[in-house]
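Enquirer: Have a look at this prediction, sequence included:
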Amino acid sequence: MGALSNLRVLDLTQVLAGPYCTMLLADMGADVVKIERPGGDLIRSNPPFVDDPNEEAYGGYFQSVNRGKRSIELDFADADDRADFRSLVEEADIVVENYRAGTMEKYDLGYETLTEFNPELIYSSIRGFGDPRTGETERQGQPSFDLIAQALGGVMEITGQEDGPPTKVGPGIGDLFTATLNCIGILAAVNHREQTGEGQYVDTGMYDSMISMTERAVYQQSYTGTPPTRQGNSHPTLFPYNAFETADGYAVIAAFGTNHWTEVCAAMDRADLADDYPTTADRLEHREFLRAELADWAADRTTDELVAELEGSVPVAPVQNTEDIFDDSHVHARDMLVPVDQPGTDEEVEIAGSPIKMTETPPEPRGRAPLLDEHRTEILGSTDERADAEQAADD
């Protein structure tokens, strides 16, 4: 059933941050009803596709973060569709949206209005710059994407090589981390409602979330008065903690503890380095010299050889690509690759599984992403059933 099988979520979100948040809830068993605007979520048509984009209902982007949801299509510019939405709100636990601030109010569907239909409603928003209800700023109402959030939040300034430009982190962390925090906020609000019967507004901003993620840079600025900047794959206060090029790839070594440093030196047959640089302070002071020594040693070995020499005594790992991940038995044992159907083909595709593991109610992707408006009848009823319900209400 899933730990959240008692919850119904009305999901008004699109693209990445909001759908990822509601995907987490769906994986944990919530009934997530994806309410799509006319034409559907903007990313339905995004590649990649298995074969023919004209035959397949959606691409990998949409499939990955909308699995296990149900879909209906509503146009909030239409009075009947707004009425249908309000009827769903009456029976829902949670509404999640990621429009610009003020969009829902334009349709008279904002938080305050919806709580008139359901006083215990938990209403959650994901925006670039938060909502005025929790702290008003001049940025609210501006559009934001992952790139904007990473730039403003300091992530890009501390990512990349020392002599290179500010660099975006590969995954969309401005979306994904914000979505995860929003999910935590929603679950906290559910717990509060269980204790008090009170719903509430949950607000998570992408800019705010990136500041939270760059916590190390924040305290460094406060303590030193100097803004941190790029250091490649190294760490400002730990050494060795870096990626090293091997004969056929790269491996990372995190041996900043003295016990691990001693093991690295033993593997290198360099007891002199362990003796000459015994403390963290010694190693940080001479990190450039020591990095060069490690780099020379690593370059003479393949990645597998280097990992084999250190694994078990030192934190070490190869730098893997997705092909390596698909071949990793650990990944399969942890159910981190999940097959789902790809509509429009006879194929299955694999998407990332849930990293949240629970013994009694294990989260898991609960089937493929929905077709647009696939579940209209089962969610809203047939046309005749709705007409009968409206007539009964009038009587």
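Expert: Right, received. Where do you want to start? Residues are numbered from 1 along each chain as shown.
Enquirer: When you work out contacts or count neighbours from here on, use the C-alpha atoms and nothing else.
Expert: Noted.
Enquirer: how about the helices in the stretch 201-350 of the chain?
Expert: Assigned by DSSP state H, counting those that start in this stretch, the stretch 201-350 of the chain shows helices spanning 206-213, 215-224, 258-267, 271-276, 280-285, 287-299, 303-310, 322-327, 329-333.
Enquirer: May I see the buried residues of the fifth one?
Expert: The one in question is helix 280-285. In terms of neighbour count (16 or more other C-alpha atoms under 10 Å), helix 280-285 has its buried residues at 280, 283, 284.
Enquirer: Highest mean neighbour count out of the helices of the stretch 201-350 of the chain?
Expert: Among these, ranked by average contacts under mean count of other C-alpha atoms under 10 Å, first place goes to helix 206-213 (a mean of 22).
Enquirer: ok so, going back, dump the buried residues of helix 280-285 into CSV; add distance to residue 197 as well.
Expert: Listed next are these as CSV, based on distance: C-alpha to C-alpha, whole Å:
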residue, distance to residue 197
280, 52
283, 56
284, 54
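Enquirer: Stretch 310-323: which residues count as buried?
Expert: 310, 314, 316, 317, 318.
Enquirer: which residue is nearest the middle of the protein?
Expert: residue 176 (2.4 Å; C-alpha atoms, centre = their mean).
Enquirer: try this one side by side with the last:
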Amino acid sequence: MTQALAGPFSTMLLADMGADVVKVERPRGDMSRHSNPYAEDDQERAFGGYFASVNRNKRSIVLDLEQEADRDIFLRLVPRYDAVVENYRAGVMEGFGAGYEALRELNPRLVYGAIRGFGDPRTGLSPYADWPAFDVVAQAMGGVVSMTGTLDGDVLKVGPSIGDLYPATLMALGLTAALLHARESGEGQFVDVAMYDSIMALCEAIVYRYSYAGIVTTPMGNSHAQLTPFDIYPTADGHIAIAAPTPKHWELLCAVMDRMDLAEDERTYSNNHRVANAAFVRETMSAWTCTLPTAEIVRLLGGIVPVGPVNNAADLFADPHVAAREMLVAVDHPGASRPMVLPGTPIKFATTPGGIYRRPPRIGEHRDEILAELEGDTP
């Protein structure tokens, strides 16, 4: 019962690890099916890259819960499965006669997961409970936008849709814990993750800084309020990340830069002193990095001081780390003459490996298969 990004990403994480995930779609399909980009020669356009990225390893059935026959099918499916996940606003599933309490009567072991902008009244009634929310709203209200931006104070949202992706990840964790409890006790439960709450938890630093010291964190560009050097620096041909806040790494960095004087300088000999003189450190670091190509700095510092180039998509496709870790996976795409590439699973198991083992589904592609399984359960 998930749609768009948050819900599908959460169930994708479970599907990548082997869960049998059935995507229940409305007749018009998940809204993300109709989003660009499409493969260049795809005449079928069953789905584009957005949908494919978060709906691999799933089966699809179309059910219109406003229609009694389809609602009955859904209710008959509930006892077969361990969990139901949805990311509608509060009350939508109850309007279909398929809210948690109704489903629990059919399957007492059922774990019911809900991702909402501001949570569900069952676990704490927010004054915003009825508000719709998207990623950018969660980022703004949860605090991450207030601490992200330029040194001049212009705020920016984070590039990836963390307002969806982080609550989705927490939901996968919460579902796993609840499923373990259900297995041991026979008792299911309602699992609620609010997008606002998730982003606030992710921004834990702004909470403790305000609580302990009354500091309202503001944008710091690419720097860190408590560590330096810890920044993105310009190079002769791009940008590079360097982090050397510890005494050991700072001394090693000074040696590579041929600036051992900085290891003793009263402005820079400890992390606290460098934080107090962050502008000087940034200027000094940039003066060095600007003279060298990115690859040369990586060669000098790699394996010695934490360092990494700022990779774009093309760089990721060429990086040997990505290939070694199987983080780009070619997946068949209906209607396209070539496979499309999707991110692999970052959760690596030594004994029971996950991965992409099923292409994303056409809408309703597995209806007959799922209904046959349901009929097989009929006494």
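Expert: Great, that's in hand. Just so we're clear, the structure is a prediction, and the values are computed from it rather than from any experiment.
Enquirer: Tabulate the helices of the stretch 201-350 of structure 1 (TSV), appending distance to residue 387 of structure 1.
Expert: Converted to TSV, the helices of the stretch 201-350 of structure 1 look like this (distance: least, C-alpha to C-alpha, whole Å):
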stretch	distance to residue 387 of structure 1
helix 206-213	42
helix 215-224	55
helix 258-267	72
helix 271-276	81
helix 280-285	74
helix 287-299	73
helix 303-310	67
helix 322-327	51
helix 329-333	50
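Enquirer: who wins for proximity to residue 339 of structure 1 among those helices?
Expert: helix 329-333 (11.4 Å; C-alpha to C-alpha).
Enquirer: how about the helices of the stretch 201-350 of structure 1, which one is nearest residue 344 of structure 1?
Expert: With C-alpha to C-alpha as the criterion, residue 344 of structure 1 lies closest to helix 322-327 of these, at 24.2 Å.
Enquirer: Need the counterpart of residue 21 of structure 1 in structure 2.
Expert: Applying TM-score structural alignment, one finds that residue 21 of structure 1 aligns to residue 10 in structure 2.
Enquirer: shouldn't its match be in contact with residue 175?
Expert: No - in this structure, residue 10 of structure 2 is not within contact of residue 175 by C-alpha atoms under 8 Å, at 9.4 Å.
Enquirer: give me the stretch of structure 2 that the lengthiest helix in structure 1 matches.
Expert: Scanning structure 1 for the helix with the most residues, using DSSP state H, yields helix 173-196. Here helix 173-196 of structure 1 aligns to structure 2 at residues 162-185, judged by TM-score structural alignment.
Enquirer: average distance between the matching stretch and structure 1?
Expert: Here the mean offset of stretch 162-185 of structure 2 against structure 1 after fitting is 0.6 Å, by mean C-alpha distance after the TM-score superposition for structure 1.
Enquirer: and of the helices of the stretch 201-350 of structure 1, who's closest to residue 130 of structure 1?
Expert: helix 206-213 (7.4 Å).
Enquirer: what residues does that closest one touch?
Expert: With contact meaning C-alpha atoms under 8 Å, 6 or more residues apart in numbering, helix 206-213 of structure 1 is reached by 126-130, 146, 149-150, 152-155, 174-175, 177-178, 181, 218.
Enquirer: Where does it end up in structure 2?
Expert: So helix 206-213 of structure 1 sits over residues 195-202 in structure 2, by TM-score structural alignment.
Enquirer: Likewise for stretch 62-69 of structure 1?
Expert: Alignment note (TM-score structural alignment): stretch 62-69 of structure 1 is matched to residues 51-58 of structure 2.
Enquirer: picking that back up, which parts of the longest helix of structure 1 count as buried, going by neighbours?
Expert: Those would be 173-183, 185-187, 189-190, 193, for helix 173-196 of structure 1 by 16+ other C-alpha under 10 Å.
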